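Below: sequence and its predicted model.
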Amino acid sequence: MASATVRRISECFVKPDLPPDAKQPIYFTPFELIYLNANYSQKGLLFAKPSPPESHHFSITTFLEDLRRSLSATLTHFYPLAARLATRKEENPPSYVIYIDPENSPGVKFAHATVDITVSDILTSTDVTELLDGIFIGGSVNHLIADGTSFWHFMAAWSEIFRSKQQDEYSISRPPIFKKWVLEGSDPVINLPFTHHNQFIDRPDQQAMFQERFFHFSSAIVSRLKAKANAESNTHKISSLQAVSALLWRCITRVRGLTRESETVCKLVISNRCRLNPPLSDDYFGNPIQSVSGTATVEDLMTRGLGWAALQLHEAVANHDDTAVKKWVESWFRSPVVYKRSQLFHPNVVHFGSSPRFDMYGCEFGLGKAVAARSGYMNKADGKMTMYPGQEGGGSMDVEVCLLPEYMMDLECDEEFIIALKSN
């Protein structure tokens, strides 16, 4: 793996046919502007190449052309993905307006690369890339433009068009909704009150070295953790996701060796779509996300059990309702802020992103069901967890854990973690 060299075979730009109403600027909401400094979201699916006798009829050239054609058709529906960010500087008062410009863009870069590794190498190791026996179809999108819900909505539509028998119609079952949510009484065009871009642009610095590992939670393991968390907290409200997150929060805090009086935080990235009143559709395209947090001293987290930890997360999610969301937006308008990268991660934080509820494995491109979902190196740091559905479904989960090497070694030996991952 270390010696494998990626060879870029070709690249081109794919442009959509813009509909008549798709040439106006698209402005951002406070939910999105705070993430101006976040790195691109990088996600993708790993597929096995056809095996004999089907492989005799498989042509990578034809496959790539079908991908490119269907991508162009999909971008006609999801045209902001083919756009570029633009900035307008205002003089009176001094401010910046950042928006999406659908017309000023060469399109989406479509790259084909190869690397001499196998599907097994990817699965056992911690862009459209062709492997010796597989194909990885991945995408990279600015986090201002789309969250995980919108990214996998796009991937599902691309898959739908790729597999469509009516290739000249290019219709999709779930058209995206681009009309932005706006707080009642506020201006949809937001002026960031800064006099110089250095006041809100955070240049990337050298990231600390960390290790990545995938841990699989079967449906039986997830069910057992959920039942344990609910029984310990005498409730039935704790979800599977909250139970698994609480386990990792406890185990990672333990291996970090923090003092017992230290404060530790577990952050969950959640969508505001269903929390607003009236709610937004899952087809709403954008990045309407926020983080909610469970906070505890190390002593409380270690002594009060899994159920108590999971209940802190449940209450943080339950309290994030329409009132809380709108209160935050009103506060942001009074004092606009753009997060710096240093504010997104902290040594005492365990941070969960993505979701096992995304239908990643429903996205197929004529190669059968993907064998794995993976992410790129962006937006990762010590303590960052990325959640995926398990490939076999049934409520199973995969969690990509990023930790400093010494913490990862201890996590793999942590007694609570080992017991939890036992299949029986």
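Received it, and whenever you're ready, just let me know what you need. Numbers count the residues shown, from 1 in each chain.

alpha carbons only for contacts and neighbour counts from here, please
Noted.

Spit out the contact partners of D127.
The neighbourhood of D127, defined by CA atoms under 8 Å, 6 or more residues apart in numbering, consists of 44, 110-113, 136-140.

Let's see if you can find the most crowded of those residues.
F136 (23 neighbours; other CA atoms under 10 Å).

The closest residue to that residue other than its chain neighbours: neighbouring residues, count only.
Once flanking residues are discounted, F136 sits nearest to L46: 4.4 Å by CA to CA, 6 or more residues apart in numbering. When neighbours are counted by other CA under 10 Å, L46 registers 24.

just checking, L46 touches K369?
No. Checked against CA atoms under 8 Å, the pair L46 and K369 is beyond contact range at 9.1 Å.

list the contacts for E103?
23, 83.

same thing but 6 Å
Contact partners of E103, counting by CA atoms under 6 Å, 6 or more residues apart in numbering, are K23.

got it, and I117?
131-132.

Quick check: it vs T129, distance?
From I117 across to T129, the span is 11 Å (CA to CA, to the nearest Å).

same thing with K384?
Separation of K384 from T129 (CA to CA): 25 Å.

The two: which is more packed in?
The neighbour count for K384 versus T129, taken as other CA under 10 Å, is higher for K384 (22 against 19).

Could you list the buried residues of stretch 334-354?
Of all the residues in stretch 334-354, those buried under the rule 16 or more other CA atoms under 10 Å are 336-341, 344-346, 348-354.

let's bring in a second model and compare:
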Amino acid sequence: MKVNIGRSRLIKPIYQDNHPPKSHCIPLSVFDRVTYNQHLAVIYAYRPPTPPNITLELGLRTALGVYPEWAGRLGKDSNGNPIILLNGEGIRFVESSVDCALDKAIIFKPSSSLLRLHPSLEDVVELVQVQITRFTCGSMVVGFTAHHLVADGNSTSSFLVAWGQASRGLEISPLPFRDRTIFNPRNPPKFEFEHKGVEYVTKNLKQVYPLINCNVDNIMVHKVHYSVDFLSNLKAKTSPTYGNNNKTFSTFESIVAHLWRAINRARGLNGYETTRVRMSVDGRARLNPKVPNEYFGNLVLWAFASAKVNDLLTNPLPYAASLLHEAVVKINDNYFKSFIDFANHKVNEEDLVPNTTADTQESILWPNLEVDSWLRFPFYDLDFGKGGPHIFMPSFFPTEGMIFLVPSFIGDGSIDVFVPLFQQSLTIFKQICYSLD
């Protein structure tokens, strides 16, 4: 698929009220600082009729007036602390075209061709980039990239919804809650949990796993579609009484438990090796008092579940689900507040750095997994006036073991899972990914 790049330019916010002074800045919170220092990209596809580019541009500029952080730049204050400078320099807006119909472009499967549908993620100063690609059939693809230090998935999806509202001439609602100074440490601080080695690690400390014939170029991304019937059967299989507890596990816990076992079986790991799953946990509803869902920024920590491979594969499915459930439950109000205290008092003192396991320099998570669930985010609500997207998906992100869960575009409650594995592991995974034995 050849993508013809047309105009590429910076577009700036349209402010409804007085715009912030160019010298104004917002300090990054402790949750912003601990997340991925990189751009992430998503892909939208729309069937005709689609609005003209000028409509999308004006809507985007209006939304940026409400979310001026995206039009700013990352920097440091006079004390060397990371900030977002609200200088209004703008975001990258690219117009492009493809000389074929959307159905002929084969963008529905995860492959490196998706990288041509959004601007590069490397060495980018703009905090948001948008590429609008037109196809001969009248279809349109929107490639969107956003810097994770500015906002998490919840906030980014809210901004996208706002872009759609503004493009339709509607008032943006709800408005973002933008105060990043609310996460104050306690006095005296209480370090109730271990955060060193979890969210933070000592500089230059990196665990290396010996791999045989595992070249990064051999990583393939496979999309698995789990139907509503499969998910229902999976939950029934996952939730029978385990141990002394009659526990019903969530769809998320059930599907991750299933994937954890299937992927490690496909990897052929040593039975005595420890495998770990990292899952993001939103703190908005877990902190007391609760933080508004409209909070704009990052407010995520991670839960870790671990097991010996042999225990994971020989025990029934509820065993894996219970490990996941117990790990997530532990990330409660006390844990979030302990992290806030630790990040404010210990990180600089002990010269620690974020333990973000899947940045652009890390392509292999073996023998571990990371699961990013987008099941509750309103990504599908991005409507420019002609209806919602035909397809929504992450861009091509071949980090072995980094899994994305996305609601299927079918809209019936089914789920698509994007699974990057080494080619030799993927062959086995495809054979067992639907097996509930």
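Thanks, I have the structure now. Here the structure is a predicted model, which is why all the values come from computation and not from measurement.

And the strands in the stretch 301-424 of the first structure, which stretches?
For the stretch 301-424 of the first structure, applying DSSP state E, counting those that start in this stretch gives strands covering 349-354, 372-375, 384-389, 397-403.

er, the stretch 51-200 of the first structure actually
Using DSSP E, counting those that start in this stretch, strands in the stretch 51-200 of the first structure cover 84-91, 94-101, 108-114, 128-130, 134-141.

Let me have the ones you listed in a markdown table, extended by distance to A309 of the first structure.
Supplementary listing: the strands of the stretch 51-200 of the first structure in a markdown table, determined by distance: least, CA to CA, whole Å:
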| stretch | distance to A309 of the first structure |
| --- | --- |
| strand 84-91 | 40 |
| strand 94-101 | 39 |
| strand 108-114 | 43 |
| strand 128-130 | 40 |
| strand 134-141 | 33 |
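
Show me what I403 of the second structure aligns to in the first structure.
Here I403 of the second structure is matched to M385 in the first structure, going by TM-score structural alignment.

Correct me if wrong: that match contacts F352.
Yes. Judged on CA atoms under 6 Å, M385 of the first structure makes contact with F352 at a distance of 4.7 Å.

list the contacts for A151 of the second structure?
So A151 of the second structure contacts 297-298 (CA under 6 Å, 6+ apart).

Longest helix in the second structure, by number of residues?
In the second structure, taking DSSP state H as the definition, the longest helix is helix 251-267.

equivalent range in the first structure for that one?
Under TM-score structural alignment, helix 251-267 of the second structure corresponds to residues 240-256 of the first structure.

quick revisit: which one of the contacts of D127 of the first structure is nearest to M408 of the first structure?
The closest of these to M408 of the first structure turns out to be G44 (CA to CA; 24.3 Å).

Is the closest one located within a strand, as I assumed?
Yes. Counting by DSSP: H, G, I helix; E, B strand; the rest coil, one finds G44 of the first structure located in a strand.

follow-up on the earlier one: what mean distance separates the match of helix 251-267 of the second structure from the matching residues in the second structure?
Superposed on the second structure, stretch 240-256 of the first structure shows a mean distance of 0.7 Å to its aligned residues (mean CA distance after the TM-score superposition for the first structure).

List the buried residues in that stretch.
If you call a residue buried by 16+ other CA under 10 Å, then stretch 240-256 of the first structure has these buried ones: 240-256.

Then stretch 391-410 of the first structure?
Neighbour counts over stretch 391-410 of the first structure (16+ other CA under 10 Å) mark 391, 395-404, 407-408 as buried.

Now render the residues you listed as CSV, adding distance to R174 of the first structure.
Shown next, in CSV, are those (distance: CA to CA, whole Å):
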residue, distance to R174 of the first structure
Q391, 24
G395, 24
S396, 26
M397, 26
D398, 27
V399, 28
E400, 29
V401, 32
C402, 34
L403, 38
L404, 41
Y407, 43
M408, 41
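
Widest-spaced pair of these?
So, these by CA to CA: farthest apart are G395 and L404, at 28.8 Å.

For D66 of the first structure, which non-adjacent residue is closest in space?
F162 (6.9 Å).

rewinding a little: make a markdown table from the strands of the stretch 301-424 of the first structure and add distance to W152 of the first structure to it.
As requested, these are arranged in a markdown table below (distance: least, CA to CA, whole Å):
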| stretch | distance to W152 of the first structure |
| --- | --- |
| strand 349-354 | 10 |
| strand 372-375 | 12 |
| strand 384-389 | 12 |
| strand 397-403 | 17 |
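
So what does W152 of the first structure match up with in the second structure?
Matched to the second structure by TM-score structural alignment, W152 of the first structure sits across from S157.

Surely that match and F379 touch.
Yes. The criterion here is CA under 6 Å, and S157 of the second structure meets it with F379 at 5.3 Å.

neighbour count winner among the two?
Per other CA under 10 Å, whichever of S157 of the second structure and F379 has more neighbours is F379, with 25 against 19.

give the contact list for that one.
Contacts of F379 of the second structure by CA under 6 Å, 6+ apart are S157.

That one pairs with which position in the first structure?
Aligned counterpart of F379 of the second structure in the first structure: M360 (TM-score structural alignment).

any idea how far H112 of the first structure is from that match?
21 Å.

ok, which stretches of the stretch 251-400 of the second structure are helices?
251-267, 309-314, 317-329, 333-345 (DSSP state H, counting those that start in this stretch).

possible to save those as TSV with distance to N53 of the second structure?
Output for the helices of the stretch 251-400 of the second structure, formatted as TSV (distance: least, CA to CA, whole Å):
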stretch	distance to N53 of the second structure
helix 251-267	37
helix 309-314	51
helix 317-329	43
helix 333-345	42
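
Out of the ones you listed, flag the one nearest M393 of the second structure.
Among those, helix 251-267 sits nearest to M393 of the second structure (CA to CA), with 17.9 Å.

Give me the helices and strands touching that closest one, please.
helix 317-329, helix 423-432 (3 or more CA pairs under 6 Å, 6 or more residues apart in numbering; DSSP states H and E).

Tell me which of those helices is the most buried.
helix 317-329 (a mean of 21; mean count of other CA atoms under 10 Å).

what range in the first structure matches that helix?
Under TM-score structural alignment, the match for helix 317-329 of the second structure in the first structure covers residues 306-318.

How far does that stretch sit from its chain's centre?
Relative to the mean C-alpha coordinate of its chain, stretch 306-318 of the first structure is positioned 22 Å out (CA atoms, centre = their mean, to the nearest Å).
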